[in-house]
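Participant: Model the following, please.
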Amino acid sequence: MLSPLARARSSVALPVLVMLTVLFAAACGGEQRSSASADPEQPLKVVATTTQVADFARNVGGDRVTVHQLLKPNVDPHDYEPSPADMRAIGEADVLVKNGVGLEKWLDETIEAAGFGGTVVDASKGVQIQDGDPHIWHNPLNVKTMAATIEIAFAAADPGDTAAYQANRVAYDEKLDALDAEIARKIESIPVDRRKLVTNHDAFGYYLDRYKLTFVGSIIPSFDTSAELSAKQVSDLVTKIKSTGVAAIFSEASLPPKTAEAIGREAGVTVVAGEDALYGDSLGPEGSAGATYLQMLEHNTDTIVGALRGNPA
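Facilitator: You can find the predicted model right below:
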């Protein structure tokens, strides 16, 4: 039930509400963290930036953590704006997990405004980065590194549950290894001359490198979805699609398919969109084919294999 002060705040204009929420979070954050460390029965309070690192944090933390996820499913991480609830959660958190590699350009300012005093975990630590590409989760072996980094941070913040975090991470590693082997097997079923990808934006470099697929081009020629193709680049991409024999263009669930469909019509190739669209920057909502990281990679792989073999799902 809301206190009188909380009920009074609910009538305040949004900018004032955000400011009050931030001030309250900053004031009580230290108290919440100290109570968590004093009470071993209280779960570790974790904030995770992206849908992917939130999923990794839940797998590693299990029932010993509560995870507040900042980015919602199918939301472009480049466009995030914090809500009052997000600011309060950050201010009260023990640990904040980020993807890193410059993906969360808004994070430092948000942390400062929220009064966060806990530990920031850069999940990209130890991952071999390709040309500044932040989409490191598209290789499950990178995710093993990310999960290990998260495990170390959780154990440092909550030493009493070190064994639980380690056991959870080992179990997740086994699932990642099995998925990696299954993806490789499925990709091998595509004829070599058809292992070519055109996507909405340049988000799948780590996947392509891991499973030996050829990147022909993207509708948005950048890691950042705010970039746009010029008319000449569109023409050049259509020409390249035709000349290389690309079988399909893959749209992404978090991006509109309109431009991809226009290029597909001009190039005379299938565009994979709608429910079959790939999950690139974000996992999907609960109940979707991309609700978890493991489901997302399985869906992406089945979609790619089906379209490139000529029998889309």
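Participant: contacts and neighbour counts: CA atoms only from here.
Facilitator: Will do.
Participant: buried stuff in stretch 186-199?
Facilitator: For stretch 186-199, the buried set under the neighbour-count rule, 16 or more other Cα atoms under 10 Å, comprises 187, 190, 194, 195, 196, 197, 198, 199.
Participant: so, if you compare those residues, which one comes nearest to residue 247?
Facilitator: Nearest to residue 247 among the buried residues of stretch 186-199 is residue 194, at 6.8 Å by Cα to Cα.
Participant: here's the other one to compare against:
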Amino acid sequence: MNKFKKMSIFLIISSVLLILTGCSGKTNNPKKSINVTTSLNFYGEVAKDVLGNHGSVTSIINSPNVDPHDFEPKSSDARNVSKTNIMVSNGLGYDSWAENLTSNNKNIKNINVGQLMDKASGDNPHIWYNIDTMKKLAYELADQFGKLQPQNKKAFEQNAKNYVSKLQPVENKINSIKKHKINKPVAVSEPVFDYSLDKLGYSIANKNFEEAIEKGNDPAPADIRQLQNDIKNHKLAFFVVNKQVNSKIVTNLANLAKENNLPIVYVTETKPENMDNYIKWMDSQYDQVLKIQKNNGLK
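Facilitator: A predicted model of the protein is given here:
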């Protein structure tokens, strides 16, 4: 989309927000229901668990077929956001459109998850692949909800603890994988799964390659050759492929991996429709790594 069309959309949304927020500049009433909006559905899951029956949560992106990078909100999204108390966005340039939706409304509390995790512009934005992100978000939401409804502060804090407890089996699996990891680096198609790999104790064979694919560029021939040689010479533990991205270069490398019996871990950037929740989504991907390690003779 050209810059003039994008500017017109932004102006429409800004106008809607100005009209609506001008009519609703009231302070938060602790007896009122809390309205939360999240840019991404898996952040919405955390918000629902922590909020309980004390309000409502709306996630703008619910489909795995929508690319958050290129998403453009509708005027209806702007109207809905104008009624919210708390907006949760990923930040780090991943969903700038979400931040724009609240830029004219000072009554909305913005939770930027990237900033919450002490990340800065230019850092890998796929921070939900670090399980600590979801824990920290749960406790931050409990704190913010408690400010809006002090009478329910203890309930929010307990709900956050309960959510973190539900993450424990996944964390146990991560620790088990790390304890028995294969002592080889991994090939990565792009940096979607990198925070998880770091948690699992694996290093990345060629970061130049993944960064080029992430930016939509062709990797340098030398980087392609390096990965080809690493695959052929069995220098890698496995190959992580984001199956939502169509790249002939990655497809060719994946085929080469299969020919040379290098296992492939398939990951996704957005939560698949067949996954009920974030926990099952993460668990299914860690199970792939665990299976590879078991097949490699590690118990």
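Participant: thinking again about what came up before, could I get the buried residues of stretch 186-199 of the first structure in TSV, plus columns for distance to residue 30 of the first structure and secondary structure?
Facilitator: What follows is those, written out as TSV (distance: Cα to Cα, whole Å; DSSP: H, G, I helix; E, B strand; the rest coil):
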residue	distance to residue 30 of the first structure	secondary structure
187	49	helix
190	54	coil
194	56	helix
195	52	coil
196	51	strand
197	49	strand
198	48	strand
199	45	strand
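Participant: mean per-residue distance, the helix or strand hosting residue 98 of the second structure to the first structure?
Facilitator: Per DSSP states H and E: residue 98 of the second structure is located in helix 96-101. Helix 96-101 of the second structure, aligned to the first structure and superposed, deviates on average by 3.3 Å (mean Cα distance after the TM-score superposition for the first structure).
Participant: name the helices or strands packed onto that helix?
Facilitator: The contact analysis (3 or more Cα pairs under 8 Å, 6 or more residues apart in numbering; DSSP states H and E) places helix 96-101 of the second structure against helix 3-22.
Participant: Contacts for the helix it packs on, please.
Facilitator: For helix 3-22 of the second structure, the external contacting residues (Cα atoms under 8 Å, 6 or more residues apart in numbering) are 74, 75, 78, 79, 82, 101, 102, 104, 105.
Participant: and the gap between the third one and residue 152 of the second structure?
Facilitator: Remark: distance between residue 78 of the second structure and residue 152 of the second structure (Cα to Cα, to the nearest Å) = 29 Å.
Participant: who's more crowded, these two?
Facilitator: Shown here are residue 78 of the second structure and residue 152; by other Cα atoms under 10 Å, residue 78 has more neighbours (21 against 16).
Participant: Map the more buried one onto the first structure.
Facilitator: Aligning on TM-score structural alignment places residue 78 of the second structure opposite residue 87 in the first structure.
Participant: List the contacts of its match.
Facilitator: For residue 87 of the first structure, the contacting residues are 21, 22, 25, 110, 113, 114, by Cα under 8 Å, 6+ apart.
Participant: can we see that at 10 Å?
Facilitator: Each residue near residue 87 of the first structure by Cα atoms under 10 Å, 6 or more residues apart in numbering is listed here: 18-19, 21-26, 70, 110-116.
Participant: just checking, residue 284 of the second structure touches residue 271?
Facilitator: No: between residue 284 of the second structure and residue 271 there is no contact under Cα atoms under 10 Å: 11.2 Å.
Participant: Between the two, point out the one with more neighbours.
Facilitator: Between residue 284 of the second structure and residue 271, residue 271 has the larger neighbour count (other Cα under 10 Å), namely 21 against 15.
Participant: on that earlier part again, now flag whichever of the contacts of residue 87 of the first structure is closest to residue 255 of the first structure.
Facilitator: residue 70 (18.8 Å).
Participant: Quick one: map the closest one onto the second structure.
Facilitator: Counting by TM-score structural alignment, residue 70 of the first structure lines up with residue 60 in the second structure.
Participant: Now do the same for the residue lying closest to that match once chain neighbours are set aside: helix, strand or coil?
Facilitator: Leaving aside its chain neighbours, residue 60 of the second structure sits nearest to residue 39 (5.1 Å; criterion: Cα to Cα, 6 or more residues apart in numbering). In three-state terms, and counting by DSSP: H, G, I helix; E, B strand; the rest coil, residue 39 of the second structure is strand.
Participant: Surely residue 39 of the second structure is in contact with residue 67?
Facilitator: No: if you go by Cα under 10 Å, residue 39 of the second structure and residue 67 don't touch, sitting 11.7 Å apart.
Participant: Of those two, which one has the most company?
Facilitator: Under the criterion of other Cα under 10 Å, the comparison of residue 39 of the second structure against residue 67 puts residue 39 first, with 23 against 15.
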